[in-house]
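**Student:** Model the following, please.
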Amino acid sequence: MSSSPTPSAPFLLQTHALSGGPADHAVIQRLSFTWSAGLHWVCGDEGCGKTSLLRLLSGDLQALGGSVHMPPGGVFWADLKGPEHDQTTVQACWEQWRTRYPQWNSALLQELAEALDMERHRHKPLYTLSTGSRRKVMLIAGLASGATVTLLDQPFVSLDQHSVKTIKAFLREAAEVADRAWIVADYEAPDDLPLTSVLNLSAPT
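**Tutor:** Coordinates of the predicted model:
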């Protein structure tokens, strides 16, 4: 794993000797890393621990060792892939998240819902949506949450090219915000976004 970068903006989130992952396969081993404000990428091969790391950072997955120092202002993480969410409507999902994040931006949510062609799906249950539309529900919520740290897992999978361009345009602007961090996990780091740091979980230690 690569080493921690020197923070270029106020400290937001940090791990110290973090270990964790699925109970039968701890894929993260003693990771120490610091994320400051900006746009960050976590990349690596299949099974290297990208999603597990995001879950550890959010508190959705319990660490086996080490610690995660959370920032004030909240960490956004969402996973709607499970069947337990199938009957929930898009609007209900957004309403649930709105109550959790004090800096929630309803105007931005509306703008994104229109830009990503999700306005017409607001009152549909998730099981009626395509894989791409279901992913958009999470993406729109994350971008509108106002959380200090927003965690996005493979945000471009199953999206049409217009939607990918829309999300990337948002991330380019978000990268310039001085008091928020965006941590994105995907197989490879893009060369068309202004990245503050890249953490390659498949890199040799």
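
**Student:** rest of the way, CA atoms for contacts and neighbours
**Tutor:** Will do.

**Student:** Look up the closest residue to Gln14, ignoring the ones flanking it.
**Tutor:** Thr34 (4.4 Å; Cα to Cα, 6 or more residues apart in numbering).

**Student:** and that neighbour, what helix or strand is that in?
**Tutor:** strand 28-36 (DSSP states H and E).

**Student:** Count the residues that sit near the residue nearest to Gln14.
**Tutor:** Neighbourhood size, Thr34 [other Cα atoms under 10 Å]: 18.

**Student:** helix/strand/coil for Trp182?
**Tutor:** Classification of Trp182 using DSSP: H, G, I helix; E, B strand; the rest coil returns strand.

**Student:** Quick check: it touching Leu151?
**Tutor:** Yes. Between Trp182 and Leu151 there is a contact under Cα atoms under 8 Å: 6.2 Å.

**Student:** about what we covered before: could you report the distance from the residue nearest to Gln14 to Arg55?
**Tutor:** As for Thr34, its distance to Arg55 is 16 Å (criterion: Cα to Cα, to the nearest Å).

**Student:** moving C-terminal of the strand holding Thr34, what's the next helix or strand?
**Tutor:** strand 38-43.

**Student:** which stretches of this structure form helices?
**Tutor:** 50-58, 90-98, 106-115, 131-144, 161-174 (DSSP state H).

**Student:** Show me which residues of the second one are buried.
**Tutor:** Put plainly, it is helix 90-98. The neighbour-count check on helix 90-98 (16 or more other Cα atoms under 10 Å) flags 90, 93-94, 97-98 as buried.

**Student:** Please provide the structure for the following sequence as well, for comparison with the first:
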Amino acid sequence: MNHAAPPGRAQPLLTVEQLDFGYPGRPLFTAWSATVSAGLTWLQGRPGSGKSTLLKLLGGALAPAAGRLLIGPVEAASEPRRYRQQVFWCGDGPLPFDHLRPPEYFGFLQGLYPGFDVGALGQHVQAFGLAGHLQQRLGALPSGAQRKVALAAALSAGTRVTLLDRPFDGLDPSARGHLLATLDSAATHASRAWVLAGPGVDAGPAPWPAALLELDRRERRCNAVSVVPATADIPFRRPASGPTGAAALRHRGPGADLPPPLHTIGRRMSTAAPIAGPASGHLSSLDGLPAAVRAHNADLLNDRLSVADYRARLCVELQTTFACSRASLWRFGGAAPGDLSLTCVAAFDEAEGPSSGGDVLNQSEYHGYFEALLQHGVYASIDVLTDPHLQGLVAPYFLPRGIRSLLDTTFKVNGKIFGVVCIEQTGAPRDWTLRERQALRNVSSQISLAVARFYARPRERD
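**Tutor:** Modelled structure (predicted):
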């Protein structure tokens, strides 16, 4: 396994420019830049230097406060969907969608990654000894089998960049040998890059040529990248566990950088436990929400905003204030009872930015959701994947978007049901607090009054 460095190594596939990121009271990266080329790259650093955090940033599971991420010419901020299709992050947490069986999970990922190699997947499933687990739900699998499922997906995704955090953890000798053989081939790949972090092979020396990317916790910058020969000793240490997902910085406008994927779905969902509650900064921001909405209402009624711009501003305000993944506005259509519909008229996604909507949900297809929403006026779901009222929406709506939790409120105009204000969370389930539910209900009431006044004016409106 003594390979020459691949000729493509001189051309970077992944570029990081001026990256800033840190947790509260703990800055990690300041104006940090680096490049990763084809072949293997070992990510090395002291405990707490940010190795796992960096992989999450590169894969889009965390959002940088500033800087640029590029795979070839594709920039994460300006083309988040294309960027995500070219990077696969395999973390060490539990798998998402634990109600699915492995074939269903693989099929879902196949729809997200254009280069997903079904043939290679079959080989990895056999080599990892997963054949006997294919009829079990992911949540029922032992941790080692879950790890193998995640690795089989990562090795089959066909992305230009593959990020593996602690890839050897929990593997039996046979599975470890298969992973080593796969990485042996990856070392000479001219058009794909593999970045690995975490404890290495027990024997110590890296069995392939690899680039070494070192993180210096004190300097918070990248040391020089060098090519490590196959006989070099790479002394990996088990990194100290650090804070996860809750520290992700949020969008402040359409130009902000936030590419969370699952692939995005899987990656964000693999962040440990359900979100117990919002951070204190988020709670304080709820106090200022009524005033912000009043200001947007005033701009609409004084013709300083068009209807489209008003909707867009509200969505940005909601997504930022609730620190959620997505905020959207929906309008009811249809007149006959039982034949209603909901059309999304505006949305703001922390990954994709603003959208004019367009999704349509029909009561005839999703009766359980409409019935619960209309009956209660406020519908909070901690986990949409297990909510009995939402099962019809799982495959066509929630899975493709990676949505795990939602909070919806209806509002009326002149006594008639008119619209829905919706906030959604990707990743781990989110337990909506009573304060959040009340805040969104109040926002709906404010919007209701503004819309009623707007349409009462003797002028043609949108």
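
**Student:** one step back: which one of the helices of the first structure lies closest to Leu64 of the first structure?
**Tutor:** Among the helices of the first structure, helix 50-58 comes nearest to Leu64 of the first structure, with 9.8 Å by Cα to Cα.

**Student:** what packs against that closest one?
**Tutor:** If contacts are counted by 3 or more Cα pairs under 8 Å, 6 or more residues apart in numbering; DSSP states H and E, helix 50-58 of the first structure sits against strand 11-20, strand 149-153, strand 181-185.

**Student:** Same list (those) but as JSON lines, adding mean neighbour count and distance to Leu64 of the first structure.
**Tutor:** Below are these laid out as JSON lines (neighbours: other Cα atoms under 10 Å; distance: least, Cα to Cα, whole Å):
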{"stretch": "strand 11-20", "mean neighbour count": "19", "distance to Leu64 of the first structure": "5"}
{"stretch": "strand 149-153", "mean neighbour count": "25", "distance to Leu64 of the first structure": "20"}
{"stretch": "strand 181-185", "mean neighbour count": "24", "distance to Leu64 of the first structure": "21"}
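
**Student:** Distance to Pro125 of the first structure for the ones you listed - can I get that in JSON lines?
**Tutor:** Shown next, in JSON lines, are these (distance: least, Cα to Cα, whole Å):
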{"stretch": "strand 11-20", "distance to Pro125 of the first structure": "33"}
{"stretch": "strand 149-153", "distance to Pro125 of the first structure": "22"}
{"stretch": "strand 181-185", "distance to Pro125 of the first structure": "27"}
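
**Student:** quick one: which of these is nearest Ser130 of the first structure?
**Tutor:** strand 149-153 (17.3 Å).

**Student:** mean distance, the closest one to its aligned residues in the second structure?
**Tutor:** Superposing on the second structure places strand 149-153 of the first structure at an average distance of 0.6 Å from its equivalents, by mean Cα distance after the TM-score superposition for the first structure.

**Student:** what span of the first structure lines up against the helix ranked longest in the second structure?
**Tutor:** When the second structure is scanned for its longest helix (criterion: DSSP H), the result is helix 434-456. Under TM-score structural alignment, there is no match for helix 434-456 of the second structure anywhere in the first structure.

**Student:** Show me what that helix is packed against.
**Tutor:** With contacts defined as 3+ Cα pairs under 8 Å, 6+ apart, helix 434-456 of the second structure has these neighbours: helix 289-301, strand 378-381, strand 403-413, strand 416-426.

**Student:** Contact partners for the residue nearest to Arg326 of the second structure when sequence neighbours are not counted?
**Tutor:** The shortest distance from Arg326 of the second structure to any non-neighbouring residue, by Cα to Cα, 6+ apart, is to Asp349 (4.4 Å). By Cα atoms under 8 Å, 6 or more residues apart in numbering, the contact set of Asp349 of the second structure is 319, 325-327, 355.

**Student:** I figured the residue nearest to Gln14 of the first structure hits Pro7, correct?
**Tutor:** Yes. Counting by Cα under 8 Å, Pro7 is a contact partner of Thr34 of the first structure at 7.1 Å.

**Student:** where do the contact lists of the two overlap?
**Tutor:** With contacts taken as Cα under 8 Å, 6+ apart, Thr34 of the first structure and Pro7 have no neighbour in common.

**Student:** Count the neighbours of the counterpart of Ala107 of the first structure in the second structure for me.
**Tutor:** With TM-score structural alignment as the criterion, Ala107 of the first structure lines up with Gly119 in the second structure. Gly119 of the second structure has 9 neighbouring residues, counting by other Cα under 10 Å.
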